[in-house]
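Q: here's a sequence, model it:
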Amino acid sequence: MRARHLLLTALLLPLLAQASLRCGQNLVEEGDSVEQVLAACGAPAERKVNPPALRNNNVPKFNAAETQFWTYGPENGASRHLKFIDGKLVEIRVER
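A: Sure thing, here's the model as predicted:
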């Protein structure tokens, strides 16, 4: 029984942990919009936008999404990498 609880906890913990990033006195979290992150952190040092995949007739493919990859820093030896899908922050990574 105890092993089952440990396994369940190990599987669910990553789902419960939501990454956040401090920008000055502001805090951004996964789920925030592009606009919210811009307001809190300002313009990124690097920004790459990938439009949704298109069919031959220039209509977006089914379930195609725009992705954006932003980089802030380096600051204090760390770069912060943000990934957006369809305007929502889905991943925050810090690399030293």
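
Q: please make it C-alpha for all contacts and neighbour counts, starting now.
A: OK.

Q: for the most centrally placed residue in the chain, which non-adjacent residue is closest in space?
A: The residue lying closest to the centre of the chain (Cα atoms, centre = their mean) is residue 91, at 2.6 Å. Distances taken as Cα to Cα, 6 or more residues apart in numbering place residue 83 nearest to residue 91, at 5.1 Å, with adjacent residues excluded.

Q: so how far is the helix or strand containing that neighbour off the chain centroid?
A: Using DSSP states H and E, residue 83 maps to strand 78-85. Distance of strand 78-85 from its chain centroid, counting by Cα atoms, centre = their mean, to the nearest Å, is 6 Å.

Q: try stretch 22-42
A: Distance, centroid of stretch 22-42 to centroid of chain: 11 Å (Cα atoms, centre = their mean).

Q: next, the structure of the following sequence, for comparison with the previous one:
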Amino acid sequence: MKRLASLLAFSLLATNAHASTLRCGTGLVNEGDSTHEVQRICGEPLERHVEEPVLNHDKGKLRGNPVKVENWIYDRGNGSRAYLRFTNDSLSTIETRR
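A: You can find the predicted model right below:
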């Protein structure tokens, strides 16, 4: 019983959480949703960062298989933020932090 209480207390103190779903008002967004769908449900993010493909400086060509990556941040209130990562316009990761 004491061990269970310790595990429960630890889980409540965790500051990072990975989820596959995020509630925005009365709507839900899920991993795999498009950037358009997420913005329609959650609105404009607080911050939006686009990671540009890496160039090979010797030849001026794209290195590897370039993908479009965007990172969005939503303010969840009470010091909590949701960090969403999109790969090729598809939501790939949802993480909340305090």
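
Q: how about residues contacting stretch 72-84 of the first structure?
A: The contact list for stretch 72-84 of the first structure (Cα atoms under 8 Å, 6 or more residues apart in numbering) reads 34, 44-46, 67-71, 89-96.

Q: among those, which lie within strands?
A: Secondary structure assignment by DSSP state E places 46, 67-71, 89-95 of the contacts of stretch 72-84 of the first structure in strands.

Q: just the buried ones from these?
A: Buried members of these, scored by 16 or more other Cα atoms under 10 Å, are 67-71, 89-92.

Q: tell me if I'm right that the residue nearest to the centre of the first structure and residue 30 touch.
A: Yes - Residue 91 of the first structure lies in contact with residue 30 (Cα atoms under 8 Å); the separation is 6.3 Å.

Q: any common contacting residues for these two?
A: residue 19.

Q: related to what we said a few turns ago, so which of the buried ones among the ones in strands among the contacts of stretch 72-84 of the first structure is the closest to residue 40 of the first structure?
A: residue 89 (13.0 Å; Cα to Cα).

Q: quick check, the closest one in contact with residue 32.
A: Yes - in this structure, residue 89 of the first structure is within contact of residue 32 by Cα under 8 Å, at 5.4 Å.

Q: now residue 36 of the first structure: closest residue in space, sequence neighbours ignored.
A: Per Cα to Cα, 6+ apart, closest to residue 36 of the first structure is residue 28, 7.7 Å.

Q: what residues does the one you found make contact with?
A: 20-22, 36-37, 40.

Q: mind redoing it with 10 Å?
A: 19-22, 36-41, 89, 92 (Cα atoms under 10 Å, 6 or more residues apart in numbering).

Q: now do the same for the counterpart of it in the second structure: helix, strand or coil?
A: Counting by TM-score structural alignment, residue 28 of the first structure corresponds to residue 29 in the second structure. Following DSSP: H, G, I helix; E, B strand; the rest coil, residue 29 of the second structure is assigned to strand.

Q: likewise residue 57 of the first structure?
A: Relying on three-state DSSP, one would call residue 57 of the first structure coil.

Q: alright, that wraps it up for me.
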